[in-house]
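1. Sequence first, predicted model second:
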Amino acid sequence: MVRTLLVRGLLLGLLAGLIAGGFAFAFGEPGVDSAIALEEAHAAQEAPGHDHGEEALVGRPGQKAGLFLATGLYGLAVGGIFALVYAGLRGRVGPRSDGGLALAAAGTAFVAVILVPFVKYPANPPAVGDPETINSRTLLYVVTILVGLAATAIAVATARRVTAGPWARWGAAVAAFLVPVIAAWTLLPAVNEVPEGFPATLLWEFRLASLGTQLVFWAAFGALFGWACDRAARRAVTAVSPG
């Protein structure tokens, strides 16, 4: 069963990654082009006559093609990990139906791994961010992911302990999730390296496209994985039914 789920997760993760890549290509790449143009214009003002286009190891057409490779590989990796986690959760927590569990797990993963760090440290386009701080910014982002995962585990454990009813259970779980998350948002240092004069509209559109790409991936993957699990469950029931 675990092997079947792993193969399913890998294949559907790849498909969802390509779907997300299509969204990123349509809605995110125009913003990247605009940000790169701003960066090159700013560099040209600082060093007139220097051809900054020669510094790029991979041109924009290659980068755009590589976008689908990146999102596909991301989908493969996430799909495999998700399938293993799903195998451990199945029959132990969450909805009883396989499809419902897949959707709930995908939605929870999006909130814990994507939304929690995004709220504190949203994505920035090219020309935004100091290269010298990339290690510290990466570390802070990883910390927020760990906080989101820990908060999810605390929320699940809290929900399993509350027996007063569904509303009390959900309320306790949400509170248990939000307390460590809000504490982390408050205590972790802010990172604001947006240069003065950078277009606010371009920044906002890029961040929305970045978050939207992740939302499309997790929605597509959760729906596909859930559909495949429900379909497999129905086939299993049909196979063992008499007649």
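-> Received the coordinates, thanks. Numbers count the residues shown, from 1 in each chain.
2. C-alpha from now on. contacts and neighbour counts both.
-> Noted.
3. Please enumerate residues in contact with whichever helix or strand Ala106 is part of?
-> Remark: Ala106 resides in helix 98-109, with elements defined by DSSP states H and E. For helix 98-109, contacts defined as CA atoms under 8 Å, 6 or more residues apart in numbering pick out 86, 90, 94-95, 152, 218-219, 221-223, 225-230, 233.
4. Put this next to the previous one:
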Amino acid sequence: MNSISVRALLVRGMLAGLIAGAVAALVAYVLGEGPVDAAIAFEESHSHEHGGEELVSRAVQSTAGLATALLLFGVAVGGVAALAHATALGRIGSFGPRATAALISLGGLLTVYVVPYLKYPPNPPAVGDPETIGRRTALYFLMVVLSVLLGVAAVILGKRLAPRLGKENATVAAAAAFVGVVALAYAFLPSFDEVPKGFPAAVVWDFRLATLAIHVTLWTVFGLTFSHLAGRLHTGPTPARRDHSRASVAQPGPSAD
């Protein structure tokens, strides 16, 4: 693929990410703000410090701030996924541009979010010890990097096993290896249970479900949009049309007597 095609694919990926971020922001506002408000109310009712002035108002945080964060995240996801698409197309099997875009979106959702989420699920405000926030953040990003690298390794493993085991068996073997190594990471990496006493369990559950819905929405909308845009970018004239065009050019016109 030449640089012009990569540039065009990158633009389409970022556009798809922008659209996905906008839809995810709407889902975040509808589903996520209720649990966040409930968590903030609990925190304020149990805090001994009152009267502090917010640098950014809650109204701005829940609207413009939320939308800006998800739009930027969507654009970043789109750019990285577009580059991954340019690299993977034709190298992970006989998948076309649309199928490749869909597989990258599904793989991104699983490796970038779902696998780290299951080990270190997000917490609403007032949940978590401030003294461990640095360690928790570092371990979460370690889990993201590890998950992505294991996902790439699983694809390479499946491709190398395919000639000996067949595509289906190789895919199953690579997926099993991925799950097995992730399970070991889950077992050896430390966990955290820092929900304060008396904090409503329903608020934690609703918040975590909302964040999961936000990311599933973002990656799904991105996958659908990007697969369509990438497919249109790579679509050229079909062989039948090319043959018809060549025949039309080669056909002699009526001769003049």
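-> Here it is on my side, so go on. Remember, predicted model here, so these are calculated numbers, not experimental data.
5. Report the TM-score for the pair.
-> Overall, the chain-to-chain superposition scores 0.92 on the TM-score scale (TM-score structural alignment, normalised by the length of structure 1); 236 aligned residues with a CA RMSD of 1.6 Å.
6. how about the helices in the stretch 151-257 of structure 2?
-> With DSSP state H, counting those that start in this stretch as the criterion, the stretch 151-257 of structure 2 has helices at 167-188, 201-234, 239-250.
7. Single out the most deeply packed of those helices.
-> Counting by mean count of other CA atoms under 10 Å, helix 201-234 has the highest mean neighbour count of these, with a mean of 20.
8. what's the mean deviation for that one versus structure 1?
-> Compared with structure 1 after fitting, helix 201-234 of structure 2 deviates on average by 0.8 Å (mean CA distance after the TM-score superposition for structure 1).
9. re the thing from before, can you say which of the helices of the stretch 151-257 of structure 2 is nearest to Val75 of structure 2?
-> helix 201-234 (9.9 Å; CA to CA).
10. Between the two ends of stretch 43-55 of structure 1, how far is it?
-> Terminal residues of stretch 43-55 of structure 1 are spaced 12 Å apart (CA to CA, to the nearest Å).
11. do the same with stretch 16-35 of structure 2
-> Stretch 16-35 of structure 2 end-to-end distance (CA to CA) = 28 Å.
12. That stretch: which residues count as buried?
-> Judged by neighbour count (16 or more other CA atoms under 10 Å), stretch 16-35 of structure 2 contains these buried residues: 16-29, 31-35.
13. I'd like the distance between the closest residue to Ser227 of structure 2 other than its chain neighbours and Arg232 of structure 2.
-> Closest residue to Ser227 of structure 2 apart from its sequence neighbours, by CA to CA, 6 or more residues apart in numbering: Arg98 at 4.4 Å. As judged by CA to CA, Arg98 of structure 2 and Arg232 of structure 2 stand 9 Å apart.
14. helix, strand or coil for the closest residue to Leu73 of structure 1 other than its chain neighbours?
-> Excluding its sequence neighbours, the residue lying closest to Leu73 of structure 1 (CA to CA, 6+ apart) is Leu14, at 6.8 Å. Put simply, Leu14 of structure 1 is helix when judged by DSSP: H, G, I helix; E, B strand; the rest coil.
15. Val142 of structure 1 pairs with which position in structure 2?
-> Structural alignment (TM-score structural alignment) places Val142 of structure 1 against Phe141 in structure 2.
16. What number of residues are in the vicinity of its match?
-> 14 (other CA atoms under 10 Å).
17. What of Ile40 of structure 2?
-> Neighbours of Ile40 of structure 2 (other CA under 10 Å): 15.
18. Check the gap between the aligned residue in structure 1 for it and Gly66 of structure 1 for me.
-> Alignment note: Ile40 of structure 2 maps to Ile36 in structure 1; criterion TM-score structural alignment. Separation of Ile36 of structure 1 from Gly66 of structure 1 (CA to CA): 17 Å.
19. What of Val174 of structure 1?
-> Applying CA to CA to Val174 of structure 1 and Gly66 of structure 1 gives a distance of 39 Å.
20. and if you look at Ser136 of structure 1?
-> 26 Å.
21. cool, His50 of structure 1 as well?
-> 27 Å.
22. same deal with Phe217 of structure 1?
-> For Phe217 of structure 1, the distance to Gly66 of structure 1 - CA to CA - is 17 Å.
23. do Pro117 of structure 1 as well
-> 25 Å.
24. With neighbour numbers in mind, choose between these two.
-> Pro117 (24 against 14).
25. Is the more buried one within a helix or a strand, and which one?
-> Pro117 of structure 1 belongs to helix 116-120, assigned by DSSP H and E.
26. how far apart are that helix and its match in structure 2?
-> So helix 116-120 of structure 1 averages 0.6 Å relative to structure 2 (mean CA distance after the TM-score superposition for structure 1).
27. and if you look at stretch 166-181 of structure 1?
-> Mean for stretch 166-181 of structure 1 is 1.4 Å (mean CA distance after the TM-score superposition for structure 1).
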